[in-house]
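Q: Okay, sequence plus prediction incoming.
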Amino acid sequence: MKLHKESKGTLTIVLIFTVVAGFFSIHYLKIWSLSVIIPLLVVLGLVLWFFRVPNRQIGDYLHDIIAPVDGKVVMIKEIEEQEVLKERCIQISIFMSPLNVHMCRYPVTGKVVYKKYHPGKYLVAWHEKSSTENERTTVAVDTANNARVVFRQIAGYVARRIVFYCNEGDEAKAGYEFGFIKFGSRMDVFLPMDTEILCKIGDKTKGGIDVIAKLKD
């Protein structure tokens, strides 16, 4: 397991603060310094845990929709997607807690045909309007069987930084990284109406591994 590249700034700040605070607590608090050092080490451990990138064997997926993140399925419903598809589709939403792996992966294989960053609010990630009102990114991929799949990173009340590395024209490969969300949030995936849904609300997903749906051949 390694640390994600997005950890550099946060980890540097936490390490410096831990070392400085630990030094002064040992110098001034003496025997009571452990009451400061132990909580600092816990915070450092949580930061390291948050930015972990587990080793996963990613398979070849053509028609499968792969879970884009680790988390919990909190919504499956039919909606009208207005930004890209402009038609009825099926939305699957996966909520990530601060303890989940936060690397974001392509849910499908194909070609990136759309990407856009939207500034916005910071409603709690499970709020229904967070998909259209919060800070977010939108990406669309056209698959080999002419399906267009849209997916969206959504910032939440705690998550204040979302990044995505893909560009229009890039080749997307299901299970491979396209972005990162810091400190808990949500991923929405918008699928054609004839998609076979294989997950249910409450399911725990493992990004890049679990198949949550299957496109029509």
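A: Everything's here; your move. Residues are numbered from 1 along each chain as shown.
Q: alpha carbons only for contacts and neighbour counts from here, please
A: OK.
Q: And the lengthiest helix in the chain, how far out from the chain middle?
A: Taking DSSP state H as the criterion, the chain has its longest helix at helix 7-29. In terms of Cα atoms, centre = their mean, to the nearest Å, the centre of helix 7-29 is found 28 Å from the chain centre.
Q: same check, this time on stretch 124-140
A: How far stretch 124-140 lies from its chain's middle: 12 Å, per Cα atoms, centre = their mean.
Q: One more: stretch 38-54?
A: Distance, centroid of stretch 38-54 to centroid of chain: 18 Å (Cα atoms, centre = their mean).
Q: buried stuff in it?
A: Using 16 or more other Cα atoms under 10 Å as the test for burial, stretch 38-54 gives Leu40, Leu41, Leu44, Val47, Leu48, Phe50, Phe51, Arg52.
Q: Outside of the helix or strand following the longest helix of the chain itself, list whatever touches it.
A: Reading on from helix 7-29 to the C-terminus, the next helix or strand found by DSSP states H and E is helix 34-50. With contact meaning Cα atoms under 8 Å, 6 or more residues apart in numbering, helix 34-50 is reached by 3, 10-11, 14-15, 18, 21-22, 25, 98-102, 183.
Q: and what of stretch 105-113?
A: Stretch 105-113 is touched from outside by 61-69, 139-144, 149, 166-179, 189, 207-208, with contacts defined as Cα under 8 Å, 6+ apart.
Q: Mind checking which of these are in strands?
A: If you go by DSSP state E, the contacts of stretch 105-113 have 64-66, 139-142, 149, 171-172, 177-179, 189 in strands.
Q: this is the comparison structure:
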Amino acid sequence: MSLRLAPGSLPWVVTPFAASLMIYPFSTALSLIFLFVTAFMIHFHRDPERFPEGEGMLSPADGRIVEADEKHIYIFMGPMDVHVNRAPLDGVVRSVEFRGGDHSPAFRHPLKNAHSIIEIESEMGRFTLKQISGMAARRVVCWVSPGDRLRRGQRIGMIRFGSGVIVTAPPGYRIIARKGSRVRAGQTVIAELRE
């Protein structure tokens, strides 16, 4: 089994590992702390392969659903979740906008925090995906640009160190995910076509 890291993650792993090697001759304890940080960075920046569990709109993020209604779902990503975000449906990116803001806990008033807004045109209409920074998450990373054609489950970005994602369902889709459920990006079906 190979370990895949999210794009741009290598410096986050190499830096504490190099520090551990340099510090080792002077302090074994401090060197071990940096090795622990290295292990956490590898775990945090992992990017496993995912396969859809069925037809329908996929979760864009790993985590727990903290809000869900007929139109949108808010997924909170904890530090131990995979933080790579994925496209819920096939579509074309119509716009990408970054809005600055606070760095409060992501489970409270999330849209006051810095966030990106990705608008996607699917066969059933437009929907938005918002990547929200959290208290420790200071970096929202978006890998897509207007005009990009997305495949369902494709990697589109990541948020570092605790955060959240809000996604709306396009017209014609019925949200089936429920508050409190745990979901996985690119795997869990969160909405189905209306009959």
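A: Received, thanks. Predicted, not measured: the structure shown is a model, and the values here were computed from it.
Q: TM-score them against each other, please.
A: Laid over one another, the chains give 0.91 as their TM-score (TM-score structural alignment, normalised by the length of the second structure), with 193 aligned residues with a Cα RMSD of 1.9 Å.
Q: Would you mind finding the match for Gln91 of the first structure in the second structure?
A: Aligned by TM-score structural alignment, Gln91 of the first structure pairs with His72 of the second structure.
Q: Quick one: residues contacting its match.
A: His72 of the second structure neighbours (Cα under 8 Å, 6+ apart): Ile166, Val167, Thr168, Ala169, Ile175.
Q: What residues does the aligned residue in the first structure for the last one make contact with?
A: To tie it back to what came earlier, the one meant is Ile175 of the second structure. Residue pairing (TM-score structural alignment): Ile175 of the second structure is matched to Ile197 of the first structure. Ile197 of the first structure sits next to Ile212, Ala213, Lys214 when contact means Cα under 8 Å, 6+ apart.
Q: What about Ile156 of the second structure, how many residues nearby?
A: 19 (other Cα atoms under 10 Å).
Q: That one maps to what in the first structure?
A: Checking TM-score structural alignment: Ile156 of the second structure goes with Phe178.
Q: which ones are touching its match?
A: Cys104, Arg105, Tyr106, Phe164, Tyr165, Cys166.
Q: how close does the residue nearest to the last one when sequence neighbours are not counted sit to Cys104 of the first structure?
A: Same thing as Cys166 of the first structure. Excluding the flanking residues, the one nearest Cys166 of the first structure by Cα to Cα, 6 or more residues apart in numbering is Phe178, at 5.7 Å. Applying Cα to Cα, to the nearest Å, the value for Phe178 of the first structure to Cys104 of the first structure is 6 Å.
Q: try Ser7 of the first structure
A: Taking Cα to Cα, one finds Ser7 of the first structure at 15 Å from Cys104 of the first structure.
Q: Ok, Asn145 of the first structure next?
A: 23 Å.
Q: again, but for Leu44 of the first structure
A: Computed as Cα to Cα, the Leu44 of the first structure to Cys104 of the first structure distance reads 23 Å.
Q: what does Lys77 of the first structure give?
A: Distance from Lys77 of the first structure to Cys104 of the first structure, by Cα to Cα: 22 Å.
Q: just Phe17 of the first structure next, same as before
A: The gap separating Phe17 of the first structure from Cys104 of the first structure is 29 Å, by Cα to Cα.
Q: quick one: Thr18 of the first structure and Ser33 of the first structure, what's the gap?
A: 12 Å.
Q: whoops, Val42 of the first structure was the one
A: Look at Val42 of the first structure and Ser33 of the first structure: by Cα to Cα, they are 15 Å apart.
Q: Number of residues surrounding Lys182 of the first structure?
A: Applying other Cα under 10 Å, we find 21 residues neighbouring Lys182 of the first structure.
Q: Surely it and Asn100 touch.
A: No. Contact criterion Cα atoms under 8 Å: Lys182 of the first structure and Asn100 do not qualify, at 10.5 Å.
Q: picking up where we left off before, same drill for Asn145 and Cys104 of the first structure, tell me which one is more crowded.
A: Cys104 (24 against 12).
Q: Confirm that one sits in a helix?
A: No. Per DSSP: H, G, I helix; E, B strand; the rest coil, Cys104 of the first structure lies outside any helix segment and is strand.
Q: buried sites along stretch 8-18 of the first structure?
A: In stretch 8-18 of the first structure, counting by 16+ other Cα under 10 Å, buried: Val14, Leu15, Thr18.
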